[in-house]
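K.L.:
Any chance you could fold what I've pasted below:
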Amino acid sequence: MIVLFDGFCVLCSGFARWLKHQYEGNVQLKAMQSDEGQELMKKHGYPADDPDEVVVVDGQTSMSGASAVLYILKNGGRLSRFFNFLLRGLPKSWIRAIYRVVANNRYKWFGRRDSCTFIPD
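P.N.:
Below is the predicted model of the structure:
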């Protein structure tokens, strides 16, 4: 599984580091702004010029936004599966709405880095 995240977003970079720990290295993390991230975004039909949602590519399947986060949590370690269990109790429309609010305000609430975060494999 490959997770494409906004490398300038403090929240997104922190989530990516947490995923690396949850998946014990069994996930590839790529900043959307990296050359490889841009290529994958275009290949799977996501706008590469405006990274707005986390994207997951797993084989030939891809998803973004709240669906991607739920997929990531469902397939991670015990803690992430617990978070997935909690979120699954909410209506999907609420999960999508909460995701949009956080995504739209992520720089304001959590900050924006001056340079893109690189997370080594």
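K.L.:
going forward, measure contacts and count neighbours with C-alpha atoms only.
P.N.:
OK.
K.L.:
Run through the residues that contact the residue nearest the centre of the chain.
P.N.:
The centroid of the chain falls nearest to Val54 when counting by Cα atoms, centre = their mean (3.4 Å). Val54 makes contact with 3-6, 64-65, 68-69, according to Cα atoms under 8 Å, 6 or more residues apart in numbering.
K.L.:
now the helices for the chain?
P.N.:
In the chain, the helices defined using DSSP state H lie at 10-22, 35-43, 65-74, 78-88, 92-110.
K.L.:
got the buried residues for the fourth one?
P.N.:
If you call a residue buried by 16 or more other Cα atoms under 10 Å, then helix 78-88 has these buried ones: 80-81, 84.
K.L.:
To compare with the earlier structure, here is another sequence to fold:
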Amino acid sequence: MQKPLEQLIQDHHIILFDAECVLCSAWADFMIKQDTHYQFKLVSVQSNIGQQLLAYYSLPTDHFETMVLLENGQCYTESTAFLRIIQRLDSPYASLKYASVIPKTIRDFAYRRIALNRYRLFGKTQQCYRVTPETQQHFLLDEALI
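P.N.:
This is a model prediction of the structure:
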């Protein structure tokens, strides 16, 4: 069944992540384990659908400096995206939502320091994140648009 991009955005809470980044792939693994209620769909920014979603929100499609959360048609980035995601998980992770009392400028500064140095600190994979039959239900794949 074919769904237009706008419908997918309305139907799902989408997390866009850099599937070549070791830290970002570890984040995807964390979400697969912790999102037991299947609240989010993961999308690689390198995938066709990831590229279309980035372009739809006028975000860069050739370099990736932030995780992106698409929730109810709204686009969230940096520390705000992280906090909105984490608050929907079960304890003890949901308690990290209280970090929102830290001013956004400080949170985003810290987020950017990690994001801009993630390849140097954590490495870059030679291949994109691999979706397996066991993890497929956590992902929104290119076939969703076909």
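K.L.:
hmm, back to that, nearest to Tyr46 of the first structure, out of the buried residues of helix 78-88 of the first structure: which one, please.
P.N.:
Lowest distance from Tyr46 of the first structure to the buried residues of helix 78-88 of the first structure (Cα to Cα) belongs to Asn84, with 24.4 Å.
K.L.:
so that closest one sits right up against Leu70, yeah?
P.N.:
Yes: assessed by Cα atoms under 8 Å, Asn84 of the first structure is found in contact with Leu70 at 6.0 Å.
K.L.:
hang on, the earlier thing: show the buried residues in the contacts of Val54 of the first structure.
P.N.:
Looks like the contacts of Val54 of the first structure have 3-6, 64-65, 68-69 buried, using 16+ other Cα under 10 Å.
K.L.:
I'd like those laid out as a markdown table, including distance to Met32 of the first structure.
P.N.:
Formatted as a markdown table, those follow (distance: Cα to Cα, whole Å):
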| residue | distance to Met32 of the first structure |
| --- | --- |
| Val3 | 9 |
| Leu4 | 5 |
| Phe5 | 5 |
| Asp6 | 6 |
| Ser64 | 12 |
| Gly65 | 14 |
| Ala68 | 14 |
| Val69 | 16 |
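K.L.:
Nearest to Val101 of the first structure among the residues you listed?
P.N.:
Nearest member of these to Val101 of the first structure, counting by Cα to Cα, is Gly65, at 11.4 Å.
K.L.:
ok, the equivalent of the closest one over in the second structure to Thr36 of the second structure distance?
P.N.:
Counting by TM-score structural alignment, Gly65 of the first structure corresponds to Glu78 in the second structure. If you measure Glu78 of the second structure against Thr36 of the second structure using Cα to Cα, to the nearest Å, the figure is 23 Å.
K.L.:
how many other residues sit next to the nearest residue to Met1 of the first structure once chain neighbours are set aside?
P.N.:
Leaving out its chain neighbours, the residue that sits closest to Met1 of the first structure by Cα to Cα, 6 or more residues apart in numbering is Asp58, at 4.5 Å. By other Cα atoms under 10 Å, 12 other residues sit near Asp58 of the first structure.
K.L.:
Asp58 of the first structure contacts Ile2, correct?
P.N.:
Yes: the pair formed by Asp58 of the first structure and Ile2 meets the contact definition of Cα under 8 Å, at 6.3 Å.
K.L.:
picking up where we left off before, let me know the closest of the buried ones among the contacts of Val54 of the first structure to Trp109 of the first structure.
P.N.:
Asp6 (14.8 Å).
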